[in-house]
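[1] need a 3D model of the following:
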Amino acid sequence: MRVLRLLLPALGLFIALAPAEAAPPRGAASCSGCHPRAAGNGPIPSLNGRPADHFMSQMAAFRSGERRSTVMTRIAKGFTDEEIRALADYFAAGGNAPAQP
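    Sure thing, here's the model as predicted:
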């Protein structure tokens, strides 16, 4: 019992110092409303695993009107460059892809 009383505070400190999972960046949940979590044969591609530079260039093309879309043109204009970078990094790192068994 004495050992348990000594170990509990150490366990609490370990849990407090363990790195927390970073929250998805603003807008990531909205992207997932249309873009599937896993690659498929549908008309809208998954963003997970896409290179960050590709994601950023496509968002820039939507914002400028170079790439036309009824929805994405409007959505892209709602994000700052920093927010687009955060989304690009998030999805390039796997984003919300389903866990692999």
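[2] okay, CA-based contacts and neighbour counts for the rest of this
    Fine.
[3] which residues touch residue 85?
    When the contact criterion is CA atoms under 8 Å, 6 or more residues apart in numbering, the partners of residue 85 are 52, 56.
[4] secondary structure element for it, which one?
    Using DSSP states H and E, residue 85 falls within helix 81-92.
[5] isn't residue 37 right next to residue 48, touching?
    Yes. Shown here, residue 37 and residue 48 form a contact pair, counting by CA atoms under 8 Å, at 6.8 Å.
[6] compare those two (neighbour count), which wins?
    Regarding residue 37 and residue 48, a neighbour count based on other CA atoms under 10 Å identifies residue 48 as having more, with 23 against 18.
[7] thought the more buried one was touching residue 97?
    Yes. With the criterion set as CA under 8 Å, residue 48 and residue 97 qualify as a contacting pair; they are 6.0 Å apart.
[8] list residues touching both of the two?
    What both residue 48 and residue 97 touch, as defined by CA under 8 Å, 6+ apart, is the set 37-38.
[9] and this one, please, so the two structures can be compared:
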Amino acid sequence: MTRNTLAPPTPSLVKKRASGPRLWAICCLGLGWVVTAQAQSKDPAAFQAQVWAASCMACHGPDGRAEGTGLAIGGRPAKDLLGKLLGYKSGQLKGTIMHQHAKGYSDEELSRIADHFSALK
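    As a prediction, the model looks like this:
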């Protein structure tokens, strides 16, 4: 009689699990929690938008003010930002990674993210 047990993961499997897009996402989420914990708002809805927006900082910079390769989005009109986000989500606009990010949020969540970045002056 044999038991159906799982063997511990080998180092090569562990490496594969923690690499590429997953590792990037884990790092961004970790950074997002640290940053948003410091800037926590008393309004739970505003805090939630800050948490969602924290993952944007990897490319768009702190407070949406990218330096170098990312596009600066802080302080732009919310209507313009939302239009872009919805365009990426629908596939109307092409991007390197934005279409993947935008598809992970509802239209309401994207609106709140756009409002968050728009409020950053």
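[10] coming back round to it: now the helix holding residue 85 of the first structure: buried residues?
    Residues 84-92 are the ones in helix 81-92 of the first structure that count as buried (16 or more other CA atoms under 10 Å).
[11] quick one: that helix aligns where in the second structure?
    The counterpart of helix 81-92 of the first structure in the second structure, using TM-score structural alignment, spans residues 107-118.
[12] so what's the aligned partner of residue 35 of the first structure in the second structure up against?
    Under the alignment defined by TM-score structural alignment, residue 35 of the first structure is paired with residue 60 of the second structure. Contact analysis of residue 60 of the second structure by CA under 8 Å, 6+ apart lists 66-67, 70-73.
[13] over in the first structure, see which of the residues you listed survive.
    Using both residues aligned by TM-score structural alignment, their matches' CA atoms under 8 Å, the first structure keeps these contacts from these: 70-73.
[14] which of those lies closest to residue 86 of the second structure?
    Taking CA to CA as the measure, residue 86 of the second structure lies nearest residue 73 of those, at 15.1 Å.
[15] wait, that closest one touches residue 65, no?
    Yes. Between residue 73 of the second structure and residue 65 a contact is recorded at 6.3 Å, counting by CA under 8 Å.
[16] show me where the first structure has its helices.
    Secondary structure of the first structure, counting by DSSP state H: helices at 2-17, 28-31, 52-64, 72-77, 81-92.
[17] which residues of the second structure does the third one align to?
    Using TM-score structural alignment, helix 52-64 of the first structure corresponds to residues 78-90 of the second structure.
[18] buried sites along that stretch?
    Of the residues in stretch 78-90 of the second structure, those buried by neighbour count under the rule 16+ other CA under 10 Å are 78, 81-82, 84-89.
[19] so what touches that stretch?
    Outside of stretch 78-90 of the second structure, the residues that reach it under the criterion CA under 8 Å, 6+ apart are 73, 93-95, 98-103, 107, 110-111, 114-115, 117-118.
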